[in-house]
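# sequence unknown, structure follows:
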């Protein structure tokens, strides 16, 4: 494998590793590492530290909140010069993640709180799908050009399938007006200050470019809300969903939605949809030759304290 040096840390050459992963957020306290809580970052960094025998710090494309899922998440870290097989590293990581997940459930099964047969050997709620050695011009967060999320909700008793309850919101309203929701969604497209939909961080901008927001109705009243943007600030996607549901049930109208972007303020009281219905579907990156320039542009637009969907 060609060796791509990141430069020197002391006298030790460094390399950058990219991780593509997915996870079920139901029993995770979000992405960000927190003392005493089980998180995606904490579990993955612990596995990497065990294997590589040095502390590892990950940078992620988008920090997800407690209960939020990811079909395709991306992270990177820098390590001492790596000469092994990336896919063998992936398999070792997944082995540790599966053992950790098993340890989580074993006391509940042995104590009778959870039925035997609940856990199958090798199962995990975090799975690394790919590990790759990449140039240091790649940045999981700042090289990204966009993030795509999907929110699922069930708007009628017929669609409330208990087998899928951990991945959708059972709203207490029937017959949401999908046409009204989509008309209101159009108002939000483009570059705006989304302060009305965000929990701002000190020194961070809430200006975003919303590229796509659409509500689609499936069978039995299940709704799918797809949304994409250059990036998302804290709670933005779930606030967008909460606002659309208000319009769909007739409590608010299109003019209210327009006021949220024309007069951005936290005082509008936009409801925040539950985390369980939200999934990060993917992260978009430009061609490799554009990674460095994209990172430069993104860093200029946002301070380091800012974040994507949290």
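Nice, I can see it. Since this is a predicted model, take the numbers as computed values, not measurements. Numbers count the residues shown, from 1 in each chain.
# hey, let's count contacts and neighbours off CA atoms from now on
Will do.
# Could I get the contacting residues of residue 258?
184, 187, 188 (C-alpha atoms under 8 Å, 6 or more residues apart in numbering).
# Next, the buried residues of whichever helix or strand it is part of.
Using DSSP states H and E, residue 258 maps to helix 254-262. For helix 254-262, the neighbour count (16 or more other C-alpha atoms under 10 Å) marks 254, 257, 258, 260, 261 as buried.
# in what helix or strand does the residue nearest to the first one when sequence neighbours are not counted lie?
Right, residue 254. Leaving aside its sequence neighbours, residue 254 sits nearest to residue 184 (C-alpha to C-alpha, 6 or more residues apart in numbering; 4.9 Å). Assigned by DSSP H and E, residue 184 belongs to helix 178-188.
# same for that helix, what does it pack against?
strand 207-217, helix 236-248, helix 254-262 (3 or more C-alpha pairs under 8 Å, 6 or more residues apart in numbering; DSSP states H and E).
# Highest mean neighbour count out of the ones you listed?
helix 236-248 (a mean of 24; mean count of other C-alpha atoms under 10 Å).
# Can you name every helix or strand that that one contacts?
helix 178-188.
# Structure two is appended below for comparative analysis:
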């Protein structure tokens, strides 16, 4: 039977979502280990988003085919009993047999948080980029407008060997500012490797006055990673929601 898992995690001490050969310290690996123990047979889970090392999630979704007599509530309780305290299964439910958490996703929402103001927030420091600079928010919003829509985002991808299409649709980039924080929320149909972090680094450079907002069109058309901004630190990024 196919099961859907809704998951949240603090990614600070993990090597990302995706299971890796050289480490067992990944989100996928931790969850698979517990499910395999529960089912007494190897279980593989598919995540909707392959978040990088240090990236967090409030609304990650995964699915797994399992043979178990446990109810959805019992599976959820079992997982949360044995998983580390920085990984939580919010809900387990039966899914359609052909449901795939990544391939069936319609939209994903990511948020990048930037610390503003003079003082650091000691309680939020693991979830913010500690920039503490005055940025031109209006210029950043203007630049974001050029980035919205359907484009080839190859300039905003760190994977030089990617052979698949780099065309994606960014439905919305929303930038909100408070006295202590700048939040940039990205809603799109999909995201390339490091895409949100490179977009954020580029927008920060616009906010610093290093780049002009109107250069975003030429940057997109160049399809060259070297022309985009720096890759913002992982700690400020959270996967908020996956929509189906």
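Right, received. Where do you want to start? Keep in mind the model is a prediction, meaning the values are calculated, not measured.
# Report the TM-score for the pair.
Remark: TM-score between the superposed chains equals 0.95 [TM-score structural alignment, normalised by the length of the second structure]; 242 aligned residues with a C-alpha RMSD of 1.2 Å.
# any idea how far the residue mapped onto the residue nearest to residue 254 of the first structure from the second structure is from residue 12 of the second structure?
Under the alignment (TM-score structural alignment), residue 184 of the first structure maps onto residue 143 of the second structure. Distance of residue 143 of the second structure to residue 12 of the second structure, given as C-alpha to C-alpha, to the nearest Å: 30 Å.
# hey, where'd the strands end up in the second structure?
For the second structure, applying DSSP state E gives strands covering 2-9, 45-47, 56-65, 87-94, 107-115, 149-152, 167-177, 181-188, 237-243.
# Kindly reformat the ones you listed as CSV containing distance to residue 128 of the second structure.
Listed next are these as CSV, based on distance: least, C-alpha to C-alpha, whole Å:
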stretch, distance to residue 128 of the second structure
strand 2-9, 15
strand 45-47, 24
strand 56-65, 11
strand 87-94, 19
strand 107-115, 5
strand 149-152, 27
strand 167-177, 14
strand 181-188, 8
strand 237-243, 8
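# and of those strands, who's closest to residue 38 of the second structure?
strand 56-65 (13.0 Å; C-alpha to C-alpha).
# Onto which residues of the first structure does the closest one map?
Under TM-score structural alignment, the match for strand 56-65 of the second structure is residues 69-78.
# Pull the residues that contact the matching stretch.
So stretch 69-78 of the first structure is in contact with 14-26, 56-62, 139-141, 167, 276, 278-283, going by C-alpha under 8 Å, 6+ apart.
# for stretch 14-26 of the first structure, same thing?
In contact with stretch 14-26 of the first structure (C-alpha under 8 Å, 6+ apart) are residues 4-8, 66-82, 125-136, 140, 166, 276.
# Just the buried residues out of the residues you listed, in ChimeraX syntax.
Per 16+ other C-alpha under 10 Å, the buried members of the contacts of stretch 14-26 of the first structure correspond to this ChimeraX selection:
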select :4,5,6,66,67,68,69,70,71,72,73,74,75,76,77,78,79,80,82,125,126,127,128,131,132,133,134,135,136,140,166,276
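# what about the residue of the second structure most remote from its centre, distance to residue 39 of the second structure?
What lies farthest from the middle of the second structure is residue 69; by C-alpha atoms, centre = their mean that is 32.8 Å. Look at residue 69 of the second structure and residue 39 of the second structure: by C-alpha to C-alpha, they are 9 Å apart.
# again with residue 54 of the second structure
On the measure of C-alpha to C-alpha, residue 54 of the second structure and residue 39 of the second structure end up 29 Å apart.
# Also residue 111 of the second structure?
In terms of C-alpha to C-alpha, residue 111 of the second structure sits 35 Å off from residue 39 of the second structure.
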